[in-house]
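In: generate a structure from the sequence data that follows.
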Amino acid sequence: MSVRLLVVDDERLIRWSLEQTLTKGGYEVTAASTGEAALAAIREDPPDLILLDLKLPDTDGLQVLRQIKELNPLIQVLIMTAYADVGTAVEAMKLGAYDYLAKPIDFDNLAVTIRNALEASQLKRKVKLLSERHLYRYHFDRIVGTSRRIREVIALARKVARSAGTTVLIQGESGTGKDLLAKAIHCESARAEEPFLEIACTAMPETLLESELFGHERGAFTDAKTPKKGLFEVAHGGTIFLDEIGDMSGGLQGKLLRVLEERSFRRVGGTKDVAVDVRVIAASNRDLREAVDGGSFRKDLYYRLQVVTITMPSLRDRREDIPLLARHFLEHFSREFKKRPPRLSPGAERLLAQYDWPGNVRELRNVIERAMILEDSGDLLPGHLPPEVGRLPASTGPPVPAFQLPESGVVLEDVEREFVRQALELTQGNQTRAARLLGLTRDELRYRVKKFGLNHKAEEEEVG
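Out: Prediction:
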């Protein structure tokens, strides 16, 4: 596919000369003599690069440059003018021009500049594509679940992401996906192109956590040989995610409160205030209200954090999402292990739905990963699940039979025929797998297939 260039100049001879030279260079070239004609051409079919004269009969070239960048920021623009001056050049570059060429045009220099500009444009497009792909991984529509509880959480989080609010508190049990929600809030906010940095506040000495968050000056402590920026400074313009904030020491809680209230801090050992614009998303698996009552968490910090509080539901509180999540993880691990995605058998699905999941979504993910390692039959069966999941919960009443006999009775042979038919249907006619589902040998199943006239449902299998 050829590269398309647009030449914008009011002088016919210059347009003709550039068209001829650039066409010989292998480019597809169109031309416009006015700013209005240029903008119309860009709207209809955006070029890859524009050669733009600053002096146009109907408008100022800088104004056209502004409008080009509004229409498509990725189009590279080379400014041309016979009235070269530093001030105009600086202004054009500030507005997004790639380079500035003085007339008469040096065609050798022009060829090099165009090549460099196109390479820079291609790199920008690749970076943008990679960035979009990375950000899309964490969009709200990538959160798996259709239950009312999770839909309410996503609806509230969307409002938070769109707002200018800079403080969010996410509460919920361990493994419910608080970090995933924090990333989604960042990736669908106006801060998405800026850094998202996260740190766990648990199991880290106070002095080390302070240095990580706020940075330090040279000589602030024994090993501080050089100054270091902290996460708040590096995350400027973006988001910082403080996981398990309930484990933060009282001294650091006070310093965090100052950052939230004053939007500034001092590095460890520093005397100068550093101003920052950062959205702070804090998360905790503890009830911070109880921590305040118990004296382990500052009341003023709690009230500053809980301007907007989002509570992630436990997995047992949204059981209808368990099959969806299980199938999502089956797809994920089938790609990772380069295996065909197994079918989630009804028995395994029933056990997954009945289990209480104290480790929530994280535990379910680990269980599916384990099952994918053990599975080799094409079906994820109850036997592939760990013992704690494979055990049905203890019943408080009389045992419920697996199959309920109707009062009118049944013909046992009809029941047997129906189960054989269903097993063949579930396994797409694979007799080995169907026999395994029914607890039969393959020969026993073949006898019943023949007996019930179900040969059309069964695949012919080669006997080895």
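In: CA atoms for contacts and neighbours, from now on please.
Out: OK.
In: do a quick rundown of the strands in the stretch 351-464 of the chain.
Out: 379-380 (DSSP state E, counting those that start in this stretch).
In: mind listing the strands in the stretch 101-250 of the chain by residue range?
Out: Along the stretch 101-250 of the chain, counting by DSSP E, counting those that start in this stretch, strands occupy 167-171, 196-200, 239-243.
In: the second one: how far from the chain's middle?
Out: Shown here is strand 196-200, whose average C-alpha point lies 15 Å from the average C-alpha point of the whole chain (CA atoms, centre = their mean, to the nearest Å).
In: now it against strand 239-243, angle please.
Out: Per axes from the mean of the first three to the mean of the last three CA atoms, to 10 degrees, the angle that strand 196-200 makes with strand 239-243 is 20 degrees.
In: just give me the longest helix of the protein.
Out: Assignment by DSSP state H gives helix 107-136 as the longest helix of the chain.
In: follow-up on the earlier one: what's the closest of the strands of the stretch 101-250 of the chain to R442?
Out: With CA to CA, the closest approach to R442 among the strands of the stretch 101-250 of the chain belongs to strand 167-171: 52.2 Å.
In: wait, what's in contact with the closest residue to E173 other than its chain neighbours?
Out: For E173, ignoring the flanking residues on the chain, the nearest one in space by CA to CA, 6 or more residues apart in numbering is N285 at 4.7 Å. Residues near N285 by CA atoms under 8 Å, 6 or more residues apart in numbering: Q171, G172, E173, S174, E244, G246.
In: cool, and F140?
Out: Contacts of F140 by CA under 8 Å, 6+ apart are I154, R158, L181, A184, I185, E188.
In: among these, which one sits closest to L374?
Out: Once CA to CA is applied, the member of the contacts of F140 that ends up nearest L374 is L181, at 30.9 Å.
In: quick check: the gap between the residue nearest to T146 when sequence neighbours are not counted and G61.
Out: Distances taken as CA to CA, 6+ apart place D321 nearest to T146, at 6.4 Å, with adjacent residues excluded. In this view, D321 and G61 are 57 Å apart by CA to CA, to the nearest Å.
In: second chain to compare with the first, below:
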Amino acid sequence: MLQEAVRTEVAIPPPPPPAPRLQPRKPLTLVTAQRAVALDEFETFVGVSPNVAALKEFIAVQSSDREISHAILLIGERGLRQEQIARVLHQASAHWSQPFMSVNAHGLNDEALHALLFGKPGQKGMLETCGRGTIFINELTQLPPLIQQRFASHIEELRWRAYQATAARAPRLVFATAYDPTGMRAENRIAYGLVELLKSQSFTIKPLRERSEDIPFIAKHLTERIARRLHKGPHELTPAALRVLSEYDWEGNLDELEAVLEAAVAGTQPAQLTEDLLPARLRYATLKSIPDNGVNLPHLMDEYEHNLLSTALRQTGGNQTKASALLGLRVQTLNMKLKRFKELGMEVKW
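Out: Predicted coordinates for the structure are as follows:
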């Protein structure tokens, strides 16, 4: 019987893929014509994917011209930390000693934003006071139409001056947008026209779910930094924990990943970070069967709802009316949910 069983060809399922093993990471340094810029402190440049390699090459190319500072467009979802990329662009440029300014368009009304950027009678705007520095502006397609028009005219003028070989002492503009071609409407045609104008000097940062090979390296990098910031000892991510992190979708990208890791590091003594220390929504994201010891369904539902609320508020810049519309809730219902989570010690942040 045993011999027959041995002779019989049985389809044996392949073993699960081995957990990712991290090799010691070499120091990351971007060398441009102007200076060498260490990239180790920027998680946006950590990883082994072609997208990360292309990003480094993009910055090297953009930093090679000492005189012309093209406006640049960074295309990518929220949470990918485009401002870090803008800072590296600035540091690698010939004008790294000039100011770097970051503008959060969500925090200002139309009039204040226009005055800040372009000035008003008796007051110069940022485009005049920044010299040859860099100005980073998020959410290009959500800027007021008047400001989008002003930027389009400004960019065209700079291009004309460059064509005429006329030096323009203007700051470099770096825009960020979660560009979606399917979202083009008559009311936002100016915004999408501006995106097309900048397409030749743009770079698309892929979300983490499309480059999962980077996640173990990013997670190790962030864990080390978090442990130092919290004055904790070394924390090592186990292979199982790395697999869980790599398989999750990370709608909030780097922001969400760091928040999860910080919560895990803050709640443990220096040791290994196992998958049990990760949120249930990560561990059971690809659940195909219920574990023998069961699951805590109410807790799972709370974590899932908490994540949805946080995502909606982050996506709308904290605007509860818009977040409620995205979630199909009344504003009062959203407020009640936010209050409940705060009382549970799970305050929703964005």
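In: just the TM-score for the two chains, thanks.
Out: For this chain pair, the superposition-based TM-score is 0.64 by TM-score structural alignment, normalised by the length of structure 2; 247 aligned residues with a CA RMSD of 2.8 Å.
In: on that earlier part again, would you mind giving the strands of the stretch 101-250 of structure 1 as CSV with mean neighbour count and distance to R149 of structure 1 added?
Out: As requested, these are exported to CSV (neighbours: other CA atoms under 10 Å; distance: least, CA to CA, whole Å):
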stretch, mean neighbour count, distance to R149 of structure 1
strand 167-171, 22, 14
strand 196-200, 17, 26
strand 239-243, 25, 22
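In: for V389 of structure 1, find the nearest of those strands.
Out: Going by CA to CA, the one of the strands of the stretch 101-250 of structure 1 nearest V389 of structure 1 is strand 167-171, 26.0 Å.
In: so for the counterpart of A53 of structure 2 in structure 1, what's the nearest residue that isn't a sequence neighbour?
Out: Under the alignment (TM-score structural alignment), A53 of structure 2 pairs with R151 in structure 1. Nearest non-adjacent residue to R151 of structure 1, counting by CA to CA, 6+ apart: G145, 7.6 Å away.
In: same check, this time on R191 of structure 1
Out: That would be G238: by CA to CA, 6+ apart, it lies 5.2 Å from R191 of structure 1.
In: next: E444 of structure 1.
Out: Per CA to CA, 6+ apart, closest to E444 of structure 1 is A435, 7.9 Å.
In: the one you found: what's it in contact with?
Out: Taking CA under 8 Å, 6+ apart, we find A435 of structure 1 in contact with A423, T441, R442, E444, L445.
In: which of those residues fall within helices?
Out: A423, R442, E444, L445.
In: looking at those residues, which two lie furthest apart in space?
Out: A423 and E444 (13.5 Å).
In: higher neighbour count, these two?
Out: The neighbour comparison of A423 of structure 1 against E444 (other CA atoms under 10 Å) goes to A423, with 21 against 11.
In: now the more buried one: how far from D247 of structure 1?
Out: Taking CA to CA, one finds A423 of structure 1 at 52 Å from D247 of structure 1.
In: again, but for G254 of structure 1
Out: G254 of structure 1 is 13 Å from D247 of structure 1, by CA to CA.
In: again, but for V112 of structure 1
Out: Distance from V112 of structure 1 to D247 of structure 1, by CA to CA: 58 Å.
In: between those two, who's got more neighbours?
Out: D247 (19 against 10).
In: residues touching the counterpart of the more buried one in structure 2, list them.
Out: Residue pairing (TM-score structural alignment): D247 of structure 1 is matched to Q142 of structure 2. Neighbouring residues of Q142 of structure 2 by CA under 8 Å, 6+ apart: A191.
In: just R298 of structure 1 next, same as before
Out: G250, Q253, G254, V292.
In: now for those residues: which two are most distant?
Out: G254 and V292 (13.8 Å).
In: more neighbours: which of those two?
Out: Neighbours per residue (other CA under 10 Å) separate G254 of structure 1 from V292, with V292 holding more: 16 against 13.
In: the more buried one and G378 of structure 1, how far apart?
Out: Taken as CA to CA, the span from V292 of structure 1 to G378 of structure 1 is 51 Å.
In: picking up where we left off before, select from the contacts of N285 of structure 1 the one having the most neighbours.
Out: G246 (24 neighbours).
In: structure 2: which residue goes with L330 of structure 1?
Out: Match for L330 of structure 1 (TM-score structural alignment): T223.
In: can you count the residues close to that match?
Out: T223 of structure 2 - counted by other CA under 10 Å - has 22 other residues nearby.
In: equivalent analysis for R185 of structure 2, please.
Out: Neighbours around R185 of structure 2, by other CA under 10 Å: 11.
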